[in-house]
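**Student:** curious how this folds, go ahead:
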Amino acid sequence: MRHRAVTAVLAAAALLLTAGCSSDDGGGAAAGDGSATHSDTATRSSAPERTGEETPPAKGSVKVTRTVATDLESPWGLAPLPGGDLLVSSRDEATITRIDGDSGKKTGLGEVPGVSPSGEGGLLGIALSPTYASDHMIYAYFTSASDNRIVRVLYDEKRPAGEQLGEPDTVFRGIPKGVIHNGGRIAFGPDKMLYVGTGESGDTGLSQDKESLGGKILRLTPEGEPAPGNPFRGSPVYSYGHRNVQGLAWDAEQRLFASEFGQHTWDELNAIEPGDNYGWPEAEGRSDDGGFHNPIEQWSTDEASPSGIAYAEGSIWMAGLRGERLWRIPLKGTAASAEPEAFLEGEYGRLRTVVPAGGDKLWLVTSNTDGRRNPKDGDDRILELRIS
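**Tutor:** As a prediction, the model looks like this:
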């Protein structure tokens, strides 16, 4: 299931890195999905709230200040570099490209070997090593011919363009793959551990199976081992009962939040607690079953189909694919402090990834040219937003 990184190889290399049903098929249920529904009859989760935190205003604002880059092919993951440039992964091309943060100039770093793009799979999330300043390592989650896995590669800026990625070192393997529900978001948390959002690959039974890596949030060391302090001894599983997790973010108090695709009824934003069960496939959205952790908020699948999320200005910002809008969820502790607001509805098509850009700014990545439909605007782009 897991493959531990070979540290000797790293030393020798000088320390050489769409979603289901309601999302990447453009609407409706994907072939093979059941027709489970769940009514919204329960009260909201009684999530704990911390006192002494400033509550953001009930109403916010979004302004697109500029288009950073255009003509991107199936962009998925985004990783800001020190200095203001950006790395973006192409799901279908299996490449990583550097974007100049000022001019938008694109420089190809190279292709990540071993990627097998198909359906919603391919080269998905990317993240910089927590010690990137010294090791220049990029982590990447991708779909191979047999599974979903995580590798790390050395980014050598001194090499010619297109040849700047070293050989991949596999740090974790064995995550179930499918035509749908491959998860794919990775992020290093405040604890410098690697968090991984996975999907159940269309096999709903995997989500409740704590021995499976599908339908989970995983927590790993940078070397790919189960992180110390995980809720299940010797296991990488951090939370379970998920359908397809593609958004991970931490607030100012280092609390983890995750977005999740529903099937026909409810998409979710969840506050993640270690060891908790988030209900799928027994519950979609809020449930009156006390054994399941209820979402902070839920949306119909045509309003959201969420992928990436970011925390900024006291709120979670959630990108919607089928919903074609950016959601703002103001927080007080781990509860919503006001009703969610939608911005940019239908203006830029499907929205895939949102990343903090410092202060009151965000980076936002569109997802219209994925090779399975006619491009909505002729290209995909990265936008800079000013928010409040």
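
**Student:** alpha carbons only for contacts and neighbour counts from here, please
**Tutor:** Noted.

**Student:** what's the longest helix in this structure?
**Tutor:** helix 7-12 (DSSP state H).

**Student:** secondary structure class for residue 78?
**Tutor:** Recorded secondary structure, residue 78: strand (DSSP: H, G, I helix; E, B strand; the rest coil).

**Student:** from what I can see it touches residue 90, true?
**Tutor:** No. Residue 78 is beyond contact range of residue 90, at 9.7 Å (criterion: C-alpha atoms under 8 Å).

**Student:** more crowded one of these two?
**Tutor:** Counted by other C-alpha atoms under 10 Å, residue 78 and residue 90 do not tie: residue 78 has more neighbours, with 28 against 23.

**Student:** show me the contacts for that one.
**Tutor:** Counting by C-alpha atoms under 8 Å, 6 or more residues apart in numbering, residue 78 touches 86-89, 125-127, 353, 355.

**Student:** which residue ranges form the helices in the stretch 1-150 of the chain?
**Tutor:** Along the stretch 1-150 of the chain, counting by DSSP state H, counting those that start in this stretch, helices occupy 7-12, 132-135.

**Student:** next, count neighbours for the closest residue to residue 127 other than its chain neighbours.
**Tutor:** Excluding its sequence neighbours, the residue lying closest to residue 127 (C-alpha to C-alpha, 6 or more residues apart in numbering) is residue 139, at 5.1 Å. Look at residue 139: counted by other C-alpha under 10 Å, it has 26 neighbours.

**Student:** one more sequence to fold, the one below, so I can look at both together:
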Amino acid sequence: MDRVRRQRGRRVAGAACAVALTLVLAGCAEDGYEPAGPFRPLPEGPPPQVGPPTESTPAPAPGDPADPGSGESGGDPNVVATDLAVPTGLVVLPDGTAVVGERETGRLLQVFPDRSPPQELMVVPGIDTAGDGGLLGLALSPTFDEDGLFYAYVSTATDNRVVRFPLGGTPNPVLTGIPRGEVHNGGGLAFAPDGTLFVGTGDTGDPALAQDTASLGGKVLHVDVFGQPVGSGPVFSRGHADVRALCPGLDDPVGLYAVDDATDGPDELNAVLQDSDLGWPTPGATSTGPLLEVPDDAGGLSGCAAVGGTVFLGALEGRRVYVVTVEGGGVTEEPSALIPERYGRLRTVALDAEGGLWVTTSNGDGSGTPAEDDDKVLRILPPSSGGSSPI
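**Tutor:** Next up, the predicted model:
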């Protein structure tokens, strides 16, 4: 479970957020959801197990998702789905909808920007939810239009692993043997523009693993779609505590960002370079410093989306989305805050082609105070779209 931290953070003027969103999240439709492409229907039949059986307490049975137009969030246009169980991974589909994964149930649901009721698609089986494990990350195949494949970072009883599957189909292992622990299990997944896959892992509570080149723990790994190492080996960077999210910098001088949730001290936003050492637990002469540090009790960084030199960070303890401007390889100004304190603990963030920022809440993870209709999926539109301001 995410550790409890004291809440802290600066409130930043809403005008700064509005400027950032207007510049980055432009071109949002005002007339509701219109599909931009086809979506594959759910095949018949249950999928088989993804990994070894677990001896831990079974994951709770998922409840029925509610119509976001009902309940206490019914009048909030930012809320597109409610009553979910710790939504952790989220990907935006080519048709403009999104698929969200629940950490503790393995359930995948399709959610809609027009606030239609979520639709259950499948349950990824074989997931072990002990500690902070579970379904920890999602990514779309770089050729999703042709193959319809999802990639997921999941915990089993014996390891963390990356699997891939079509909806309703067999989850096949891509990369196995990532160390598994009670804490710091990682979960970041991101495809590079060339179609290769980056995987963010954690040190499992054993800091020594992070700088051990023989271990897959506490690393950013680089593999192809079959799990084979890219280059001389799978380890792309080392010295990480817990890489919960990765995001490529689209149209950005930084190729890859990682958010790292530290055991002690501030959380970090890092620029990830090949063969770099991020300095956990022991900084060295060649260690790379972070782009941004967020105090422990205002951090809990767990989400990352980037475009054009602007990075959006979901923060659990910070209870906001940080908006960070990166220029010339560094952060140029104090981060601004989007929706501070409004929805509680915020985890995954993703941008869609229409300029919407999708965000999942994480108030039901044991460290928050859930509202009656938590957890939620949000879609925030820039103020220039004519809707109500999200600030």
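
**Student:** picking that back up, can you pick the most crowded of the contacts of residue 78 of the first structure?
**Tutor:** residue 125 leads the contacts of residue 78 of the first structure on contacts (other C-alpha under 10 Å) with 30 neighbours.

**Student:** in the second structure, what residue corresponds to that residue?
**Tutor:** Matched by TM-score structural alignment, residue 125 of the first structure corresponds to residue 137 in the second structure.

**Student:** cool, residue 361 of the first structure as well?
**Tutor:** Checking with TM-score structural alignment, residue 361 of the first structure has residue 356 as its match.

**Student:** please tell me how far that match sits from residue 381 of the second structure.
**Tutor:** Distance of residue 356 of the second structure to residue 381 of the second structure, computed by C-alpha to C-alpha, to the nearest Å: 5 Å.

**Student:** ok, the two, which is more surrounded?
**Tutor:** residue 381 (27 against 24).

**Student:** could you find the counterpart of that one in the first structure?
**Tutor:** Residue 381 of the second structure maps onto residue 386 in the first structure, by TM-score structural alignment.

**Student:** what's the average distance of the helix or strand encompassing its match to the second structure?
**Tutor:** For residue 386 of the first structure, the host element (DSSP states H and E) is strand 380-387. For strand 380-387 of the first structure, the mean distance to aligned residues of the second structure following superposition is 1.8 Å (mean C-alpha distance after the TM-score superposition for the first structure).

**Student:** and that strand, how far from the chain's centre?
**Tutor:** The chain centre lies 17 Å from the centre of strand 380-387 of the first structure; the measure is C-alpha atoms, centre = their mean, to the nearest Å.

**Student:** quick one: the contacts of residue 78 of the first structure as JSON lines, columns for distance to residue 251 of the first structure too.
**Tutor:** Compiled in JSON lines, those are given as follows (distance: C-alpha to C-alpha, whole Å):
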{"residue": "86", "distance to residue 251 of the first structure": "22"}
{"residue": "87", "distance to residue 251 of the first structure": "23"}
{"residue": "88", "distance to residue 251 of the first structure": "23"}
{"residue": "89", "distance to residue 251 of the first structure": "25"}
{"residue": "125", "distance to residue 251 of the first structure": "20"}
{"residue": "126", "distance to residue 251 of the first structure": "20"}
{"residue": "127", "distance to residue 251 of the first structure": "18"}
{"residue": "353", "distance to residue 251 of the first structure": "17"}
{"residue": "355", "distance to residue 251 of the first structure": "13"}
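
**Student:** and which of those is nearest residue 203 of the first structure?
**Tutor:** residue 125 (21.7 Å; C-alpha to C-alpha).

**Student:** OK, contacts around the alignment partner in the first structure of residue 311 of the second structure?
**Tutor:** Residue pairing (TM-score structural alignment): residue 311 of the second structure is matched to residue 316 of the first structure. Shown in contact with residue 316 of the first structure (C-alpha under 8 Å, 6+ apart): 309-310, 327-331.

**Student:** does residue 316 of the first structure count as helix, strand or coil?
**Tutor:** strand.

**Student:** excluding its backbone neighbours, what's nearest it?
**Tutor:** Once flanking residues are discounted, residue 316 of the first structure sits nearest to residue 329: 5.1 Å by C-alpha to C-alpha, 6+ apart.

**Student:** helix or strand for the aligned residue in the second structure for that neighbour, just tell me which one.
**Tutor:** Using TM-score structural alignment as the criterion, residue 329 of the first structure maps onto residue 324 of the second structure. Assessed by DSSP H and E, residue 324 of the second structure sits inside strand 320-327.

**Student:** mean deviation, that strand versus the first structure?
**Tutor:** Following superposition, strand 320-327 of the second structure is found to deviate from the first structure by 0.9 Å on average (mean C-alpha distance after the TM-score superposition for the first structure).

**Student:** show me what secondary structure element comes after that strand.
**Tutor:** With DSSP H and E, the next secondary element past strand 320-327 of the second structure is strand 330-331.

**Student:** what's that following strand in contact with?
**Tutor:** By C-alpha under 8 Å, 6+ apart, the list of residues contacting strand 330-331 of the second structure from outside reads 291-292, 324-325.

**Student:** that strand vs the first structure - mean distance after superposition?
**Tutor:** Mean for strand 330-331 of the second structure is 0.8 Å (mean C-alpha distance after the TM-score superposition for the first structure).

**Student:** so how far is the helix or strand just after that strand off the chain centroid?
**Tutor:** Elements were assigned by DSSP H and E; along the chain past strand 330-331 of the second structure, the next helix or strand is strand 336-338. Computed by C-alpha atoms, centre = their mean, the chain-centroid distance of strand 336-338 of the second structure equals 18 Å.

**Student:** give the aligned range of strand 336-338 of the second structure in the first structure.
**Tutor:** Going by TM-score structural alignment, strand 336-338 of the second structure sits over residues 341-343 in the first structure.

**Student:** now do the same for residue 226 of the first structure: its match in the second structure.
**Tutor:** Residue 226 of the first structure maps onto residue 229 in the second structure, by TM-score structural alignment.

**Student:** OK, contacts around its match?
**Tutor:** With C-alpha under 8 Å, 6+ apart, residue 229 of the second structure has these contacts: 222-223.

**Student:** noted, bye for now.
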